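S.K.: Give me coordinates for this.
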Amino acid sequence: MKRSDPAAGAAAKPVVVVGSLNMDLVFRVPRVPAAGETLHGHGYTTSPGGKGANQAVACARLGCPVALVGQAGRDGYGDDLCAALSANGVDIRHVRRTGDATGVAMIMVDDQGQNRIVLAAGANGALRPADVDAAGELIAGAGLLIVQLEVPAAAVLQALRLAAAAGVPALLNPAPAQALPDPFWPLIDILVPNESEASLLTGIAVTDVPSAYQAAQQLRARGARRVLVTLSDKGVVLLDELGPRHLPARAVSAVDTTAAGDTFIGALATGLHEGLTLDEAAAFGQSASALCVMRAGAQPSIPYRHELTP
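M.R.: The predicted model follows:
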């Protein structure tokens, strides 16, 4: 079936995110400790996170109707994550509670605002294709599907297949970085990797705009209709049927880059859902992520629409 594009006519349909929910355990550190070293940190916090949940919250805070399909444990972290999602206006009717522990992420943020993350998947790792099938009607009625790779590949692939069968465009954020099985490629409408993810997928060392163009060309040749390679402070490279473009980054002083990519994805999806062009939606994503990195935490740093609109 021919896939459609997100457009203003789909505004009544929700964006559907199939993905992870994690409780983030965040350590502020002066630098990354060496092997065997014990390092005094500046502080410690917990906050709701997970790529799927973050992207859903970004959509919701920017005014886009959004539902999340995923899993959390029947524990205190699961309670807190679900409460935070509901408070942000995310539809969580398809967030299943299981006997597995809720996923957690241990995040170290250094004095330059860069993060290092270790995941324990917990309930996220038990998401099955059958769980995605249970949300099949929701996915078929979506304006856009968003998926990432913090849940099992079989569940992600099933979500992509359901979207393609219903003519729903699908956005894949291939994070954490890993190889994509061949069946994924013809189902991807929009692929949004960062430098390391694009490097792993292509074998090209993506370090600047020219190498990002080269990687984007290879990724599009594999089947992704539109490719956006995010380059942190170097901006975003876009490639589609109109050819390659580069959008420079906003100049900001980063405090914490956690959730910056997820904020970009949520804002990009919101812009496309509202009928913006790919370039306009990407620029909107840059504005949102620029504000995100100026604040600490994952979901606490995600901006609201009124903060981006004069």
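
S.K.: only C-alpha atoms for contact and neighbour calcs from this point on.
M.R.: Will do.

S.K.: who touches the nearest residue to A155 once chain neighbours are set aside in this structure?
M.R.: Distance criterion Cα to Cα, 6 or more residues apart in numbering; nearest residue to A155, sequence neighbours excluded, is P129 at 4.4 Å. Contact analysis of P129 by Cα atoms under 8 Å, 6 or more residues apart in numbering lists 154-156, 158-159.

S.K.: Now the second one, please; I'll put the structures next to each other:
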Amino acid sequence: MSEYDVCVLGSFMKDLVASAERRPLPGETLHGTGFAEFLGGKGVNQAIAAARMGARTAIVGTIGEDRYGEEFLELLSANGVDASWVVRHPSLGTGVGLPLVLPDGGNSIIIVSRANAAITAADVDAATEALVASKVLSVQLELPVEASHSALRLASTAGVTTILTPAPVGPVDPALAAYVDVLVPNEVEAAALTGLDCEDESQVPAIARKLAEDWDLRGCVVTLGARGAYVLDRDGGYEERIAAHQVATVDTVGAGDAFCGSLAASLAHDAPLIEAARLANAAGALSTTTNGAAASAPTHEAARSLLTLTTTQPGASPTVPPATNHPSTSRDTTQPGASADTSPAS
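M.R.: Modelled structure (predicted):
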């Protein structure tokens, strides 16, 4: 039996979040409406999401020997994520993110990698035990490409199912793509990787097919924000559009990571891709009902409850209150599974 269900290679970002009525114009100083600090980063967000979905989870990454680094280790421990392969850099601080959140929950983010950028292929090789002892490996592109390539190669060669979130989007080394089983881009990333327009509903199936063929994938899941998601399973030979859930959106930061972490957990538990994506769609939607990134990841029970409610009441638009039972503790600009309804929950 595998020691872990999910292993995540990814970033650690301390988020310093400003809220404002709008984005400032070039050269403009704008009064904000709020400020908060959260623990995030795609790697941490996905690891916490997977753990809350019931997966035995480990994370590989690099943090600084600073207060932020200590906060991350405490968060991981509190959520049952094994941080044995997290390296502490002696001179570079823990990564930081600077999100700006607007009243409708939309966000834009600047990240400063710091210690994240120092992870090497040798650091990844030192974590081989975790990588090959997992059922699923989840990787993003916030870390140096050589580290991502090394992790994907080691895991794929060992028969581990590999998932890649191509964010931040950019040119992808074909050598890296060769080790990816399931690709999970959002609509912006999918458009950048294919040159096709994700805003055009009729193009979405063609985009998923092109990615699956170009990357020789087993599956592709394109998250479409408030429009849901599109799933292509080449192994199962089917495609399906998944509708969004109606929720009271508060903050979309980390929604894509909640989706990916949930997807990884379900695949590790042997769910077919379409079933894993449906549950991930519910998890992503629920994550938008509270502030923060890692803090917003829902439990398996909460995601399953929303999915069951929506399935048994076709056409219903249930009011979903803010998520609860999350310790106070970012990172993408779409909200998978959430059909934005920013009215207060009642």
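
S.K.: Mind telling me the TM-score for this superposition?
M.R.: The TM-score (TM-score structural alignment, normalised by the length of the first structure) is 0.94; 301 aligned residues with a Cα RMSD of 1.3 Å.

S.K.: Report the separation between G285 of the first structure and T230 of the first structure.
M.R.: 11 Å (Cα to Cα, to the nearest Å).

S.K.: now do L272 of the first structure
M.R.: With Cα to Cα as the criterion, L272 of the first structure and T230 of the first structure are 17 Å apart.

S.K.: Also D79 of the first structure?
M.R.: 33 Å.

S.K.: Over to A126 of the first structure?
M.R.: A126 of the first structure is 29 Å from T230 of the first structure, by Cα to Cα.

S.K.: ditto for R61 of the first structure
M.R.: Taken as Cα to Cα, the span from R61 of the first structure to T230 of the first structure is 22 Å.

S.K.: Per the alignment, L200 of the first structure pairs with which residue of the second structure?
M.R.: With TM-score structural alignment as the criterion, L200 of the first structure lines up with A192 in the second structure.

S.K.: same check, this time on D233 of the first structure
M.R.: Aligned counterpart of D233 of the first structure in the second structure: A226 (TM-score structural alignment).

S.K.: With V15 of the first structure instead?
M.R.: Aligned against the second structure - with TM-score structural alignment as the criterion - V15 of the first structure pairs with V6.

S.K.: so what's the residue nearest to the spatial centre of the second structure closest to, chain neighbours aside?
M.R.: Nearest residue to the geometric centre of the second structure (Cα atoms, centre = their mean): D257, 1.5 Å. Residue nearest to D257 of the second structure in three dimensions, not counting chain neighbours: Q46, with 5.1 Å by Cα to Cα, 6+ apart.

S.K.: what lines up against the one you found once you look at the first structure?
M.R.: Per TM-score structural alignment, the equivalent position to Q46 of the second structure in the first structure is Q55.

S.K.: Counting by contacts, list what the helix or strand in which that match is found packs against.
M.R.: Here Q55 of the first structure sits within helix 51-61, counting by DSSP states H and E. Applying 3 or more Cα pairs under 8 Å, 6 or more residues apart in numbering; DSSP states H and E, one finds that helix 51-61 of the first structure makes contact with strand 15-18, strand 66-73, helix 260-273.

S.K.: what's around A268 of the second structure, how many residues?
M.R.: Per other Cα atoms under 10 Å, the neighbour tally for A268 of the second structure reads 24.
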